[in-house]
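**Student:** the sequence and its predicted three-dimensional model are supplied below.
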Amino acid sequence: MPKVAMPPNFLQQLAELREEVAALRRSGWERDELPFYPTSLHGMVYEDSTSLVTLWETILSPRTATLSLGLVFIGDVVSATNTGGNWQVLANSTDVVASGTVPATFSYQFPALTIDLTPYRALTLLKVQIQVQRTAGATTGGKYGGGGSIGGAPRYARLL
């Protein structure tokens, strides 16, 4: 008696494919997690300078079209005086691709950015920097003696 191969169940295959697509959508389409490295002169992720100073940076190969970047910033409190400032993200050491403020409210700010990397696709290496500066607050005392500080860090960085 010949053996007959049963055709695969179409509905079962369709259900499996739908589950795989749903799992991909839930996980996002991340290609690569990107590490950032601290560069503050104080060796910590706080800076009390009144000019823009790089807190974090990384060098990447721009193989993808987008960098999804989540940041966190907070100002300092010195003798009941809140510190505020500005932040910016530089690409290629000169191009400001995103910027914002750190209000003098002693509350966390969580900017989420999507940076277009297509202008840099021809480069083999691209430097991305996160910079901060203090614009308001105490001018003496604080974490390092030069006044209030601005703290900042990347929460996530994904090449999409």
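**Tutor:** Right, received. Where do you want to start?

**Student:** can we go C-alpha only for contacts and neighbour counts from here?
**Tutor:** Will do.

**Student:** how about the nearest residue to the most centrally placed residue in the chain, chain neighbours excluded?
**Tutor:** Nearest residue to the geometric centre of the chain (Cα atoms, centre = their mean): residue 69, 3.0 Å. Leaving aside its chain neighbours, residue 69 sits nearest to residue 157 (4.5 Å; criterion: Cα to Cα, 6 or more residues apart in numbering).

**Student:** the one you found is in contact with residue 68, isn't it?
**Tutor:** Yes: Residue 157 is in contact with residue 68 according to Cα atoms under 8 Å; the separation is 5.7 Å.

**Student:** so which of these two has more stuff around it?
**Tutor:** Between residue 157 and residue 68, residue 157 has the larger neighbour count (other Cα atoms under 10 Å), namely 20 against 17.

**Student:** included below, for side-by-side comparison, is a second structure:
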Amino acid sequence: MNPNLKPSDQVALLALMNPISQAAATVTSGWVSLSKCDSILAILQTGVLGTGATIDAKLRQATSAAGASAKDISGKAITQLVKADNDNAQVMINCRSDELDVNGGFTHVQLSITVGVQASLISAVILGLNGRYQPTDHVATVVEVIE
């Protein structure tokens, strides 16, 4: 580990879903290439969930940035969050590049979040870790990194 590297050089913000009161529906992040990172960490955050609301989330994989041949990544779905227990909760999903169907040419990952029953406050980020080349590029909406 190099103590001269800044944390912002070692962890890249690759995708985000800005905080929103999301109606009952499925929403997805953009497709993220794992060509520059060995692994990702998807973080889902909830605020106050609507009455009777449920939240499901999973990682999906594709062979291109356009989502070609998209399918779920085995073992990368959360236990359903429910209003009774999960206001203001966080969930983390780890995924290494070798957990994709690499033999099938799968190279991209997407976070899919399904809000059920009632609108609920959610947000999410996908962080890239263990960059193959550093510093790793952040999503274009990052406007400033303080040294």
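**Tutor:** On my side now, so go ahead. Given the structure is predicted, the values throughout are model-derived calculations rather than measurements.

**Student:** tm score of chain vs chain?
**Tutor:** Here the TM-score for the pair of chains, by TM-score structural alignment, normalised by the length of structure 2, is 0.55; 115 aligned residues with a Cα RMSD of 3.5 Å.

**Student:** and the residue nearest to the centre of structure 1, what pairs with it in structure 2?
**Tutor:** In structure 2, the residue equivalent to residue 69 of structure 1 is residue 41, according to TM-score structural alignment.

**Student:** hang on, residue 44 of structure 2 is in a strand, isn't it?
**Tutor:** Yes: under DSSP: H, G, I helix; E, B strand; the rest coil, residue 44 of structure 2 sits within a strand.

**Student:** residues near it, how many?
**Tutor:** The number of residues near residue 44 of structure 2, taken as other Cα under 10 Å, comes to 22.

**Student:** do the same with residue 135 of structure 1
**Tutor:** Number of residues near residue 135 of structure 1 (other Cα under 10 Å) recorded here: 23.

**Student:** that one against residue 84, yeah?
**Tutor:** Yes: taking contacts as Cα under 8 Å, residue 135 of structure 1 lies within contact range of residue 84: 5.9 Å.

**Student:** surely residue 12 of structure 1 is within a helix?
**Tutor:** Yes: remark: residue 12 of structure 1 belongs to a helix, assigned using three-state DSSP.

**Student:** all strands of structure 1, in order?
**Tutor:** Taking DSSP state E as the criterion, structure 1 contains strands spanning 32-33, 37-38, 46-47, 53-60, 66-75, 77-78, 81-82, 84-91, 95-102, 112-116, 126-136, 150-159.
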